[in-house]
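Chemist: sequence? don't have it. structure:
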């Protein structure tokens, strides 16, 4: 399912909702433990896990961008800067697993927005596969598919 995108006063909100048949603690570890994090988003590393802490993004050219953690509640909320935008993960327990919401606050829609949304979409799918003990997903092929879908969606807002 595509992210739900809404126009808001300060820009746009893209909201991904996923149900996982795993505990909050199990899913949280994939968002915050560097050994697990690198398996679904190789460029990210948690440096200091707290509000005001830092996550680094490896730009692939020997430089790193620092992403500030702007909201943090253990096992519940992780939010950090994403360029001029913000990315927020929210976890809540359900009777059979947990709910993961990924919310991206987007200041301005650009040609890159569909790429980011397709990337987040695939990342969430990969987290689920990793939790299931599988890695049989062609990330590139999946990204191409979802990128085409998000280009159509984003065109509605540009």
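Modeler: Perfect, I can see it now. All values reported here derive from a predicted model rather than from experimental measurement.
Chemist: CA only for contacts and neighbour counts going forward, please
Modeler: Fine.
Chemist: for the longest helix along the chain, packing partners?
Modeler: Looking across the chain with DSSP state H, the single longest helix is helix 113-132. Helices and strands touching helix 113-132, by 3 or more Cα pairs under 8 Å, 6 or more residues apart in numbering; DSSP states H and E, are strand 11-20, helix 34-40, helix 139-155.
Chemist: Below is structure B, check it against A:
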């Protein structure tokens, strides 16, 4: 059963360029997101990172699918030991002189259903709301 995509929307008191740099510059990403060894906002670029909680860590394998600076970044989101396949899309829109709306869409989450509560939609919802509602917000608004 395919579920609807998870969509999280936030507006930040920061320029679109500042937010774009935060989501595409690996040195900035490690300050609020994950510590990526390498990242390039280039179609076809493959990257990996490890994330999880205090009990278990998961290797995430991703590939950039679409780049339209400073408005859109889309990449796959898969796991090393899980057969699921999903896509994360970041859409940025300038909504004022120093305001940016970010709409994050995570599509394909039902492909991860394997009985592990970390792969339930509720877990992704909590994670993305924390990342966009706290981590990214605090980072870009403090710059």
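Modeler: All right, it came through fine. Everything quoted here is computed from the prediction, not taken from an experiment.
Chemist: Quick check: TM-score for this pair?
Modeler: TM-score of the superposed chains, computed with TM-score structural alignment, normalised by the length of structure 2, equals 0.74; 126 aligned residues with a Cα RMSD of 2.7 Å.
Chemist: about what we covered before: quick one: closest of the helices and strands packed on helix 113-132 of structure 1 to residue 83 of structure 1.
Modeler: With distances scored as Cα to Cα, the stretch of these nearest to residue 83 of structure 1 is strand 11-20 (14.2 Å).
Chemist: about what we covered before: pick the most buried one from the helices and strands packed on helix 113-132 of structure 1.
Modeler: Ranked by average neighbour count under the criterion mean count of other Cα atoms under 10 Å, those are headed by strand 11-20 at a mean of 18.
Chemist: by contact count, what packs against that strand?
Modeler: Against strand 11-20 of structure 1 (3+ Cα pairs under 8 Å, 6+ apart) you get strand 4-8, strand 97-106, helix 113-132.
Chemist: Let's see that with 7 Å instead.
Modeler: strand 4-8, strand 97-106 (3 or more Cα pairs under 7 Å, 6 or more residues apart in numbering; DSSP states H and E).
Chemist: That one against structure 2, how far on average?
Modeler: Once superposed with structure 2, the aligned residues differ from strand 11-20 of structure 1 by a mean of 1.2 Å; criterion: mean Cα distance after the TM-score superposition for structure 1.
Chemist: between that strand and helix 113-132, how big is the angle?
Modeler: Interaxial angle of strand 11-20 of structure 1 relative to helix 113-132 (axes from the mean of the first three to the mean of the last three Cα atoms, to 10 degrees): 20 degrees.
Chemist: separation between the one residue sitting closest to the centre of structure 2 and residue 13 of structure 2?
Modeler: Nearest to the mean C-alpha position of structure 2, by Cα atoms, centre = their mean, lies residue 88 at 6.1 Å. Using Cα to Cα, to the nearest Å, residue 88 of structure 2 is found at 23 Å from residue 13 of structure 2.
Chemist: Likewise for residue 62 of structure 2?
Modeler: If you go by Cα to Cα, the gap between residue 62 of structure 2 and residue 13 of structure 2 works out to 29 Å.
Chemist: out of these two, which sits in the busier spot?
Modeler: Comparing residue 62 of structure 2 with residue 13 by other Cα atoms under 10 Å, the one with more neighbours is residue 62, at 21 against 18.
Chemist: Map residue 44 of structure 1 across to structure 2 for me.
Modeler: Counting by TM-score structural alignment, residue 44 of structure 1 lines up with residue 36 in structure 2.
Chemist: Many thanks, I have nothing further to ask.
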